[in-house]
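Novice: got a sequence here, can you model it:
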Amino acid sequence: MILITGRERGTVMAIHTPKTREDLARHLYPMRLQATVFERAVAVGAAESRTYSKGAPKSAPNMTRWYRTVEVIHEQLMLLQLDWKRSDPQNLPYFSQTDLNLGLITSSGDEFTGVAWGTPSTKNPKGSAFARRVDENGQIAMFGQPTDDGGEIDVKYLWILLYNERDGMVFLELSRPTSMAGKQIDSWSERIIFPPFDLALGAFSFEEDTEEDEGFGFTVARR
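Specialist: Predicted coordinates:
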C-alpha cells in the first residue's frame, strides 16, 4: 500500500507500508538493498542491548544497540557486494552508494517511528556531523567529502534507518529527511515503513497471506 500524506509548504510526503517480503524487496531493490541487511542488524542490536544488568550506566543498552546495529549493517552491506562504501566523517558512520548517489545513516527514533499515522523524529539530539548532511531542501551538504582511499562522495539522497523498540517489537523505517528543527529531524519526503520486528520470533512480522492493497490517496496541507 502507498499512502501520500500532506506536509508543510504545500508539498507531499510519500509513505510506503509493504506488508510482504516481496513487496518490501521491490522498494529496496532499486537502492541495492535487501531486507535481510536490516533484519539481521535489528536482531543483533536488540540481543546485545539485553546483555546489561541494572548496574550498568543507563545509556549502555541504547548505545550498545546502536554500535552493534551499525556494525552488522556494515558487515551485511559489504557481503551484498553491491558497491556500498563506508566512511566516518567526524566519527559518524556513513554508508554511500556512489552509482545511485545514495547515503545511509542509522539512528534511534522516537515513539512515532515505524507507524504511518505519526511523523517520527530522531530520538536524541544530533551533532554537527549529522546536521550538516541535511539542509532545508532535503539534500545533502556532503559534496566533495574525501574518503579514506582518496576518492570523493557525491551524495544527493540521504536515507536514515530509524528504529524504536516498544511492546515487544522493534519498529523501523528507512526514510528521507527534509529538514531539522534544532538538533532533531522534524520532516521527511519519503518513508518506507518495515513490518515490525517481532523479538519473540526473531523476524519481521510479514503478512505473507495478505493480498497487496493497490490503493492510494493523497492530501496536500499548507502551513
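Novice: going by C-alpha atoms from here, please, whenever you check contacts or count neighbours.
Specialist: OK.
Novice: what's near enough to touch H27?
Specialist: Neighbouring residues of H27 by C-alpha atoms under 8 Å, 6 or more residues apart in numbering: I192.
Novice: assign it to helix, strand or coil.
Specialist: Recorded secondary structure, H27: helix (DSSP: H, G, I helix; E, B strand; the rest coil).
Novice: gap between it and D167?
Specialist: 26 Å (C-alpha to C-alpha, to the nearest Å).
Novice: before we move on, what about K85?
Specialist: From K85 over to D167 the distance is 34 Å, taken as C-alpha to C-alpha.
Novice: neighbour-wise, which of the two wins?
Specialist: K85 (17 against 8; other C-alpha atoms under 10 Å).
Novice: to check against the first, give me the structure of this:
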Amino acid sequence: MTEILFHPATPMPGPDARLAELDLKVEYLDQAIWAGLNARTSAPPLGPTNGAGLLDWIHRVGRLREVLVEQGWSRYDKWNAGLVRHPSKPVVLGALQGNRHTGDPGAKLRSDYTKGPAITAMTRDNDHDQFSLFADFERHGGLKLWFLVTFPTVRNGRLVVLREVSQPEPTPQGQVIDHWSHRITLPPYDFGPVADITPDGPAEIDFTVSLR
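Specialist: Down below sits the predicted model:
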C-alpha cells in the first residue's frame, strides 16, 4: 500500500517581512501618514473643498521622502509624480488615495480617482501577477511602481487611517486602479477621537505627459 505524505503549505510571510523585502518599515509609513493628517488642520475654512486633502497629499509625500532619503533612497521626480526611489532595487514608491476597502485583503481595492498618462507610463513595467516581484527587472530593466495607499475614515467616533503598500498592475489611461499585482495590507492606524481633522480623503494629482 502506497503511503501518501502531506506536507504543510509554506505560510505566507507577515506584512513586516514583506515590507522588509522592499526595505520598508511600518514606522516609516506612519510618519508620512501622520504628517499628512496634521497638515489638514491648517486648511482655511473657506479654502477649496479639496484643500485639506491636497495638503494631506503634499505633506504625506514630503515626509515619506524625508524618512526614506535618510535610509539611502533618493527623490524621484520623473513626470513630477512625487516618488522616492530605492538605492539598489527596482522600486519607486508614491502615495495614493484608496477606498473603504484599503487594508482589507479580501475586498476590492480601488484608487479614488481615474489615472492619466503619467500613471499609465509608470506602471508599464509593473508585474501582471503576484509571482514576479523582481523577475521582470532582470529581463527589461524597468522600475516597479508601488504606492502607500491610505484612506481616512471615522469608526465609532474615532479617526482611523486604512493603509497598505501595494503595486498596481499596468493601468490604462483614464481608468481607476483596481487590479493589483501585490498587496501588503496593514491594520488600521487609530488616531483617537475625532477632533478638527475632516476625513474627506486626500486629493490626488496626475500630470499630462506625452508617452514615447
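Novice: TM-score for this pair?
Specialist: TM-score of the superposed chains, computed with TM-score structural alignment, normalised by the length of structure 2, equals 0.70; 165 aligned residues with a C-alpha RMSD of 2.2 Å.
Novice: which helix in structure 2 has the most residues?
Specialist: If you go by DSSP state H, structure 2 has its longest helix at helix 51-69.
Novice: quick one: that one aligns where in structure 1?
Specialist: Counting by TM-score structural alignment, helix 51-69 of structure 2 falls onto residues 60-78 of structure 1.
Novice: please identify the buried residues of the matching stretch?
Specialist: Residues of stretch 60-78 of structure 1 classed as buried by neighbour count (16 or more other C-alpha atoms under 10 Å): 61, 64-70, 72-74, 76-77.
Novice: same check on stretch 49-59 of structure 1?
Specialist: Residues S49 are the ones in stretch 49-59 of structure 1 that count as buried (16+ other C-alpha under 10 Å).
Novice: check which helices and strands the longest strand seen in structure 2 sits against.
Specialist: Under DSSP state E, the strand in structure 2 containing the largest number of residues is strand 180-193. Using 3 or more C-alpha pairs under 8 Å, 6 or more residues apart in numbering; DSSP states H and E, the elements in contact with strand 180-193 of structure 2 are helix 15-21, strand 158-168.
Novice: how far does it sit from its chain's centre?
Specialist: The chain centroid and the centroid of strand 180-193 of structure 2 are separated by 10 Å, computed with C-alpha atoms, centre = their mean, to the nearest Å.
Novice: residues contacting L19 of structure 2?
Specialist: 25-26, 184.
Novice: and if you look at A14 of structure 1?
Specialist: Applying C-alpha under 8 Å, 6+ apart, the residues near A14 of structure 1 are 2-5, 189-191.
Novice: the same query, at a cut-off of 6 Å, please.
Specialist: A14 of structure 1 makes contacts with 4, 190, as judged by C-alpha atoms under 6 Å, 6 or more residues apart in numbering.
Novice: same check on Y52 of structure 1?
Specialist: Listed by C-alpha under 6 Å, 6+ apart, the contact set of Y52 of structure 1 is empty.
Novice: do I have it right that A32 of structure 2 meets G62?
Specialist: No. Contact criterion C-alpha atoms under 6 Å: A32 of structure 2 and G62 do not qualify, at 7.7 Å.
Novice: rewinding a little: with structure 2 superposed, average distance for the match of helix 51-69 of structure 2?
Specialist: By mean C-alpha distance after the TM-score superposition for structure 1, the fitted stretch 60-78 of structure 1 averages 0.4 Å away from its aligned residues in structure 2.
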